[in-house]
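# Requesting a structural model of the entry that follows:
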Amino acid sequence: MLPPASFLHEREKIEQRWPAAIRFIEERCLNEFFAEDMADVGIALQGGGYNTLIRALQKLGLANVHGDSKIPLYVMNVAYPLVDAEFERFCRGKRAVLVVEEGQPNFVEQNVANILRQLDIDTKLHGKDVLPLAGDYNTATVLAGVRAFLERYGFVEPQAQPERRQRPIGIPVIAVPAAPPAAPAPAMRQPALAFADGDLEDDAQDDGDGNRIPVGSPVGSIMAYQQGWLAAADDLPPLSETVHPRPPGLCTGCPERPIFTAIKLIERELGAHHISADIGCHLFSILPPFNLGSTTMGYGLGSASSAAFTVAPGSAPAAKRAISIMGDGGFWHNGLTSGIANAVFNRSDNLTVIVDNNYSSATGGQDIPSSRALNPTRSTGHEIERAVKGVGVDWVRTIKRTYDLKAMMATLREALTTPEQGPKVLIAQSECMLNRQRREKKQVRQALADGQRVVRERFGVDPDTCTGDHSCIRLSGCPSLSIRDNPDPLRTDPVAMVIDSCVGCGNCGEVAHAAVLCPSFYRAQIVSNPTRWDRLLQRVRTAVIGWLQRGDARRRARYAF
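Reported below is the predicted structural model:
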């Protein structure tokens, strides 16, 4: 729509649709008022921050667990458009109002300031002057800003800043006379507590109820230890500086994990490459433990963002082909044209890895043109490989199982070193584990209820064999992998372990074998509702393994001291 016709639509928006939206918000009470007349200050916020603000007010003693607040709240469940009449109702008669608005610029705060000015309301407005200009508004951040606001208007006592002096923890010592007297030795004094600064505690201290406790007694020593600990705790750094944040990551058993593991292992051989990331689950590759991804532009633009790295064939930069990551959802969104067709047209020599997990997984598992599922209302089953070849790509490889780490590495190595010129596309296929688990868990539960035989696979780590290298963790980052104390008293390095959330994808074992040929991983089959053959086979296995173990124990006993 071009001017002047667009001006007519703009007038319609301002004169008809905007007032209709305001009436809709007011008539249905979409925005909420809480404790409106409880105080002469108030807090206006967007609906998404309500729970965080209530928690902050609870910490200040101004709200309870049911959300009842002692401070008036105006919750904008509809942040656009703002309703002038509701702001006039909330701000009229109040000394000050705090606007809690995450992000920058502070559009809501500026709009509210304009509303108050036009209505000639002299309520003082606060916002980014007590809250951070940018960043996450978590409970601690909101608590600090709300406290500063309420302290200014006398609703909260100013927080006293304790003297940050570390008190050393007391060490019990025995006080003895300088020289032994000739007369019978008097009873020895009770132990006193000596501190590094040379001060001695009194011979007794108070237990809090008025009772004197000798310092040298066990109770006195414990109390002195606790007091020293509490004093020292004041000098500890903030929790955010001592506890490492856990970054978000891929789900347990995600088929995309071995793709990035293979890229990291290939980069060990061929050196670092420029990697263009894309929007989707695979964007977690930019975080530990993979740390892969140099640029991110937008959904389906992984291949397009590497277009600037198209260089002349045979030149020195051409030896390091750029790698683009793209999901199947982004591919059908616009990657086929803006990425693949553009690479063909410009004769790119880079590699594009298309992660084909059957769904648009990052947005909830919706079907897409390449989904394998039968959809009665959508056309599915369109192969990505046919679409890629249809726009002119000659070098196309498809990996049917991404968990085959050796095949992934071999194909990546070929794509990055082949002398063949032109765009290269690697399609890595495996079903999204989250959607697969949603489907299979229902089937397993039904089969167990019907008494059918069900076999589930789990992986584990033999603690006696694990060397503590932890390549399985460093190269996969699977949430099911953790560490525990080494059972061998002569070894101090913790060993790896697999926790119960394991889904049996086998990536950890593949990674360990590819990295260090680790023999500590084993695969176990859990058989529910076993048949007679399963029970007989288990008894035979147990007998054979027991016989071998007893023979091994006898051989080792001959050499024991």
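
# For the rest of this, base every contact and every neighbour count on C-alpha atoms.
Will do.

# residues contacting the nearest residue to G93 once chain neighbours are set aside?
Once flanking residues are discounted, G93 sits nearest to D40: 6.9 Å by Cα to Cα, 6 or more residues apart in numbering. Counting by Cα atoms under 8 Å, 6 or more residues apart in numbering, D40 touches G93, K94, R95, A96.

# do F309 as well
A322.

# What segments of the stretch 101-250 of the chain are helices?
107-118, 139-152, 218-233, 239-242 (DSSP state H, counting those that start in this stretch).

# packing partners for the next helix-or-strand element following the shortest one?
Where DSSP states H and E defines the elements, the next helix or strand beyond helix 239-242 is helix 257-270. Where contact means 3 or more Cα pairs under 8 Å, 6 or more residues apart in numbering; DSSP states H and E, helix 257-270 is packed against helix 405-417, helix 507-516.

# this one next, for a side-by-side:
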Amino acid sequence: MKELALLGDEAVALGALHAGVSASYGYPGTPSTEILESLIAEYEKGGPLAAWCTNEKTALEAALGVSYTGRRTMVTMKHVGLNVASDPFMNGALLGIKGGLVLAVADDPGMHSSQNEQDSRFYAAFAMIPCLEPRSQQEAYDMTREAFDLSERLHVPVLLRLVTRLSHARAGVAPSEPKEQNPLAKAEDKTEWMLLPAYARKNYNALIEKQKDMLSWSEAHRVNKLELDGRDTDLAVITTGTGGNYYEENLDDLASSRGGKLPARLHIGVYPIPMESVRRLCEKAHRVIIIEEGQPLLEERLLGLLPQRLTVSGKLDGTVVRSGELDPDNVRAALGLMPRPSVKADIPALPGRPPQLCQGCPHGESYETIKQAAAGLESVVIAADIGCYALGALPPYSVPETIVCMGASVGMAKGAADSGIKYAIGVIGDSTFLHSGITGLIDAVAANTPMTLVILDNSIVAMTGCQDTMLPSARLKDVVLGIGVHPDHVIELEAKRQLQDENAARFRTELEYPGLSVVFFKRECLEAFRKRKKQEAAKAQSSGNPETGGTV
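You can find the predicted model right below:
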């Protein structure tokens, strides 16, 4: 088949399609978003089902339902999304997976768009399931296909671990012949899908027995490449994932610095850790340098708890940078090589350019209103959440005081009110409210907590590229009323500058109410508006009608 230039995320999507996937689910999160967007584009052209879900947990649970019926399924998310999905993820390892189930999880070393650097390989090791870590777009395609086969052979979910640079870089991919979808066929042994204690114990023992097969697969895998012949075995190097690419970019200089002889090396691209290969690599070595993208999973396991003859160097002793991304230059330093020659220019320090809300963003108007309403008040806490509106913590707004994770704004505002804060305010977006805010609001309803929840409703999932929210804006108020918030204290305000004084007065009234209030600030996202008008214009043009335009 013809070679294609694909992003790493697009290569994963194509691999899933060619593996015969029947349904794919996910929640948007950079750097994973483009996987499901690609699959949704195919679905809209008549391909297999692909859909966004309310959160990562519901996405994985839907995928488990597909697997139970014998069909192949994929779930996509970013690394912190796996925290949300961890309950069905950990329990899913004990099920008798029938149709192949693959979790494509994109980690974000360097925190380009995330609140932490967690490494999803730890989750795979915790759940005792295989993990595949591609280092190129071609491997992303090939490993995705292999992951479905492996899942069905071992009857476990399989984790495909990506990182930002791979997800968002483009390279040539040579596809292979597609497979047909699996036929519909429910699992025969229901006890493998019921985690009652008696069955779960049996299933857990079965998972332990599968570890031998997983290890044999890992030891024999083509990407777990051991290089010993003609190498200096006194120094060993272990690379994982994209760390292998950065190591190889320095090979010429490394060979020159060592008299033409390279150190022994093992590259690991699939897990569990191929321990026999590691032992062979290290049996004559006095030092091993571990270059792994992410956290020191491999290094911690090799160090163990007791002193040993072998010196293990990596992130824990400072040989390899502990935070941020790997690159050829910091890997070069870890290998003891001099910095590359470079040109230094005398450029004056440039002013910082932190990310900002778009000009005219409705969230800006909302934050100005909140700031005006809260002016002069004492005993105030404003807890915000993950999303575009998190940028309101920066100047010129500087409104939120806390940003932790999806949905935390609701629970933290409740906790602040419980502690005695008089004016406890939570700020959350419309999609994030559906993702993780509803359950926190139920807690507040049950206690009639004296707090005010602000839902910034811009009618779209904006920060990740304008995906549709799971429920339209018109239905969010019904959700809030259905939970039990008193109708007199569910307020809808239009987020416009010319209404700021009026809105601030109404918002101040709700702040003074000694119970639970929910205030909606509503106005369409500008980017979503532009995207919608562009689509409407294209549709009108194709039907022969002129585009009439519009205003926000």
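
# Superposed, what's their TM-score?
Superposed pair, TM-score by TM-score structural alignment, normalised by the length of structure 2: 0.51. Supporting alignment: 348 aligned residues with a Cα RMSD of 4.6 Å.

# before we move on, the earlier item: of the contacts of D40 of structure 1 - the most surrounded one?
Of all these, the highest neighbour tally under other Cα atoms under 10 Å goes to A96, namely 20 neighbours.

# distance of the alignment partner in structure 2 of that residue from V480 of structure 2?
The equivalent of A96 of structure 1 in structure 2 is R287 (alignment by TM-score structural alignment). Per Cα to Cα, to the nearest Å, R287 of structure 2 is found 60 Å from V480 of structure 2.

# ditto for Y397 of structure 2
27 Å.

# same question, A62 of structure 2
A62 of structure 2 is 25 Å from V480 of structure 2, by Cα to Cα.

# Point to the residue nearest the middle of structure 1.
P248 (2.2 Å; Cα atoms, centre = their mean).

# so how many other residues sit close to the closest residue to N77 of structure 1 other than its chain neighbours?
Using Cα to Cα, 6+ apart and skipping residues adjacent in sequence, the residue nearest N77 of structure 1 is G47, 4.5 Å away. For G47 of structure 1, the tally of surrounding residues (other Cα under 10 Å) stands at 15.

# still on that earlier bit, was I right to think the match of A96 of structure 1 contacts G314?
No: at 10.5 Å, R287 of structure 2 does not count as touching G314 under the criterion of Cα atoms under 8 Å.

# Figure out how far stretch 285-303 of structure 1 is from the centre of its chain.
16 Å (Cα atoms, centre = their mean, to the nearest Å).

# list the buried ones in it?
285-286, 288-290, 292-293, 295-296, 299-303 (16 or more other Cα atoms under 10 Å).

# ok, so of those residues, who is nearest I22 of structure 1?
Y299 (33.8 Å; Cα to Cα).

# The aligned residue in structure 2 for the closest one: which element?
In structure 2, the residue paired with Y299 of structure 1 is M406, using TM-score structural alignment. Using DSSP H and E, M406 of structure 2 falls within no helix or strand.

# List the residues that contact M406 of structure 2.
If you count contacts by Cα under 8 Å, 6+ apart, then M406 of structure 2 has D385, I386, T432, H435, S436, G437 around it.

# Any chance of JSON lines for these, columns secondary structure?
What follows is the contacts of M406 of structure 2, written out as JSON lines (DSSP: H, G, I helix; E, B strand; the rest coil):
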{"residue": "D385", "secondary structure": "coil"}
{"residue": "I386", "secondary structure": "coil"}
{"residue": "T432", "secondary structure": "helix"}
{"residue": "H435", "secondary structure": "helix"}
{"residue": "S436", "secondary structure": "helix"}
{"residue": "G437", "secondary structure": "helix"}
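
# Which of those residues sits closest to A444 of structure 2?
Nearest member of the contacts of M406 of structure 2 to A444 of structure 2, counting by Cα to Cα, is G437, at 10.8 Å.

# show me what contacts the closest one?
Per Cα under 8 Å, 6+ apart, neighbours of G437 of structure 2: M406, G407, A408, S409, V410, I428.

# ok, those residues vs L335 of structure 2, which is closest?
Among the contacts of G437 of structure 2, M406 lies closest to L335 of structure 2 (Cα to Cα), at 39.5 Å.

# re earlier: from K261 of structure 2, how far off is the match of A96 of structure 1?
16 Å.

# re earlier: distance of the match of Y299 of structure 1 from G352 of structure 2?
27 Å.

# With N224 of structure 2 instead?
For N224 of structure 2, the distance to G352 of structure 2 - Cα to Cα - is 43 Å.

# just to revisit the earlier point, want to throw the buried residues of stretch 285-303 of structure 1 into CSV with secondary structure and distance to T261 of structure 1?
Output for the buried residues of stretch 285-303 of structure 1, formatted as CSV (DSSP: H, G, I helix; E, B strand; the rest coil; distance: Cα to Cα, whole Å):
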residue, secondary structure, distance to T261 of structure 1
S285, helix, 10
I286, helix, 12
P288, coil, 12
P289, coil, 9
F290, coil, 7
L292, coil, 10
G293, coil, 13
T295, strand, 19
T296, strand, 20
Y299, coil, 23
G300, coil, 22
L301, coil, 22
G302, coil, 19
S303, coil, 20
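
# Just name the closest of those to Q58 of structure 1, please.
Using Cα to Cα, the buried residues of stretch 285-303 of structure 1 come closest to Q58 of structure 1 at P288, 35.3 Å.

# what are the ranges of the helices in the stretch 301-450 of structure 1?
Going by DSSP H, counting those that start in this stretch, the stretch 301-450 of structure 1 shows helices at 328-330, 342-345, 384-390, 405-417, 433-449.

# do you know which of those helices lies nearest P158 of structure 1?
helix 433-449 (49.4 Å).

# What is the following helix or strand past the closest one packed up against?
Scanning forward in sequence from helix 433-449 of structure 1 by DSSP H and E, the next helix or strand is strand 454-461. Strand 454-461 of structure 1 sits against helix 433-449, strand 495-498, strand 521-528, with contacts defined as 3+ Cα pairs under 8 Å, 6+ apart.
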